[in-house]
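[1] Dropping the sequence and predicted coords here.
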Amino acid sequence: MTGLPYPRLDAVVAAQRGVFTTAQALDVGMHPREIQRGLADGHWVRLRRGVFAPSRFVTEADAAGRHVLQARAAHLTLRSPIAFSHTSAAMVHGLPAYDLDLSEVHVTHPDGASSGRHEGGVWHHVGALTTERVRTVDGLPVSDLARTSLDVARVASPASALVIADAACARGVTQEQVRRDLEACMDWPGARRASRVLPLADGRAESPGESLARWALHQLDLAPDELQLEIRTDEGVVRVDFAWIRWRLVGEFDGKIKYGRLVKPGETASDVAWRERRRELAIERASWGVVRFGWADVHDLPRLGRLVVGGRGRAERRWVR
């Protein structure tokens, strides 16, 4: 695991989920020159001063995984009681990382027991965080899901924040919790930004793409009336991503990940496309219009607006005939 013949160090790395310190390496009998050689040979990667990880842990991880390794490294060196918060807590909780700045670790000191500062790649935040709002996730102390959503929404872009908040709601955070947290922090930095996003959070969003589409539609004043609406068709009950009930129009977000989930054993991508086409025709026979949009569309507001308004027009013309 470590790349060097020290089984006791392997046990430390396993227990700490991929990280170890200089002191721990010396404690198992390693000489300082061996530590330097392990770095020079590429067996290890230095995460921060005095903390390392086997290189494969870093190279095989995605951006979120590498950030969690950085958080684990910080946890071994920060002395005062802390809880990981903001984007760091989001990554430890396993929430989706869409367009988040993961270059630095974020911690909050419980009960505001420290001053705000930035040092050694770690942001130390000021803000009341009682022990009741701290959870232990994979061995790390982190702010709970509701507080994490709030803190991310105070520092991240609205689109990124809604992705996080939707995912947190899907895992049990309620709108009442969101409302209480917003009220409690209205004089905190970034609270006004958070208040634009968090009331829109909805656990029915099934992917980051759907969350992004909903934020884009909100900006266009084209917010759907319902999410995950079930429609009875002659092919059975189908569930659609978005529905504008007043227009008899449904919207479907088409993403590669979504279609990957739809592929059944023995099927090809063309099989899925044909099945989706049959589903769309069934929805139209049930007197609903259908508009589809994907990643490129939700990043181009005028284009998305034209798609939805055009879909509305087609649906209305169908009713006139």
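    Cool, the structure landed.
[2] going forward, measure contacts and count neighbours with C-alpha atoms only.
    Will do.
[3] Within the helices and strands, which one has the closest residue to Leu262 other than its chain neighbours?
    Distances taken as CA to CA, 6 or more residues apart in numbering place Val272 nearest to Leu262, at 6.7 Å, with adjacent residues excluded. Using DSSP states H and E, Val272 sits in helix 269-285.
[4] and if you look at Tyr259?
    Applying DSSP H and E, one finds Tyr259 within helix 256-262.
[5] swap in Ala97?
    Per DSSP H and E, there is no helix or strand for Ala97.
[6] That one and His218: what is the separation?
    21 Å (CA to CA, to the nearest Å).
[7] for the most centrally placed residue in the chain, what are its contacts?
    Note on the chain: the residue nearest the mean C-alpha position is Pro96, at 1.9 Å, using CA atoms, centre = their mean. Residues counted as contacts of Pro96 (CA atoms under 8 Å, 6 or more residues apart in numbering) are Ala90, Val163, Ile164, Ala167, Pro208.
[8] Below is an additional structure, to be compared with the one above:
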Amino acid sequence: MDEAPACRPNWNRLFETAAAQEGLFTTKQAAEAGYSPQLLVHYVHAGKAIRMRRGIYRLVHFPAGEHEELVAAWLWSELEGVVSHQTALSLHGLSDVLPIHVHLTLPTAWRRRRFRVPADVVLHHADVPPEDRAWFGAVPMTNPRRSLNDCAREGLSPELLRQAAQQALRRGLVTKNELGDVETALKPFGGIAA
């Protein structure tokens, strides 16, 4: 039986993939474009690519983006994760929350998987349906309603949670009826309107 010919490196395909992801790509995506791990190492040594973390690279044609860490976390999750919780609140411009880590929700099936979590990522597990998602550039994130309720269930400080909920209501991003978990969390503190 003849072996299939090796895929030749396709720069255009790799560039297009990276361009849609703030210049980042994974080892797997590079392989799909015909780049072996050895060729990637050569590109790093030649100054054409930068290794961001294990299995994730950036083409030097793309300067580091303001939200590069979000794309890197999403790529690390094999495109399965959804940016969520405090990180999503911040991206939606809700409250003064300034997360120091990327909050990422992985599918519940990933609970049983063993892997090394990047130091700058906080994991949550839940199945996030399409109607609970929004997009921030190339990266999926939870919509305002889901983000607020997730933060309420995870115990975000009442001051920040109230501020975020009030801003979302004022901007018409959610209705009060959609914030059941937020209302429950804030009830001991006077509710959303306090």
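    Cool, got the structure. None of these values were measured; they are calculated from a predicted model.
[9] hang on, the residue nearest to Leu262 of the first structure packs against Gly260?
    No - here Val272 of the first structure does not reach Gly260: they are 9.1 Å apart, not a contact under CA atoms under 8 Å.
[10] Among these two, which residue is more densely surrounded?
    Val272 (17 against 11; other CA atoms under 10 Å).
[11] got the residue ranges for the strands in the second structure?
    24-26, 49-53, 56-59, 82-83, 102-106, 121-125, 133-136, 139-142 (DSSP state E).
[12] Tell me which of the ones you listed is the most buried.
    strand 82-83 (a mean of 30; mean count of other CA atoms under 10 Å).
[13] What is that strand packed up against?
    helix 68-76, strand 102-106, strand 139-142 (3 or more CA pairs under 8 Å, 6 or more residues apart in numbering; DSSP states H and E).
[14] mind putting these in CSV, distance to Thr184 of the second structure included?
    Output for those, formatted as CSV (distance: least, CA to CA, whole Å):
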stretch, distance to Thr184 of the second structure
helix 68-76, 30
strand 102-106, 22
strand 139-142, 20
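[15] Quick one: closest of the ones you listed to Leu156 of the second structure.
    Nearest to Leu156 of the second structure, of all those, is strand 102-106, at 12.8 Å by CA to CA.
[16] mean deviation (superposed) between the closest one and the first structure, please.
    Its aligned residues in the first structure lie a mean 2.8 Å from strand 102-106 of the second structure after superposition (mean CA distance after the TM-score superposition for the first structure).
[17] Check which helices and strands that strand is in contact with.
    Applying 3+ CA pairs under 8 Å, 6+ apart, one finds that strand 102-106 of the second structure contacts helix 68-76, strand 82-83, helix 85-91, strand 121-125.
[18] With distance to Met52 of the second structure added, can I get those in CSV?
    Formatted as CSV, those follow (distance: least, CA to CA, whole Å):
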stretch, distance to Met52 of the second structure
helix 68-76, 8
strand 82-83, 19
helix 85-91, 20
strand 121-125, 14
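[19] of all those, which lies closest to Leu40 of the second structure?
    helix 68-76 (16.8 Å).
[20] buried stuff in the closest one?
    Glu68, Glu69, Leu70, Val71, Ala72, Ala73, Trp74, Leu75, Trp76 (16 or more other CA atoms under 10 Å).
[21] Check the mean deviation of that helix from the first structure.
    Helix 68-76 of the second structure sits 2.7 Å off on average (mean CA distance after the TM-score superposition for the first structure).
[22] Cheers, nothing more for now.
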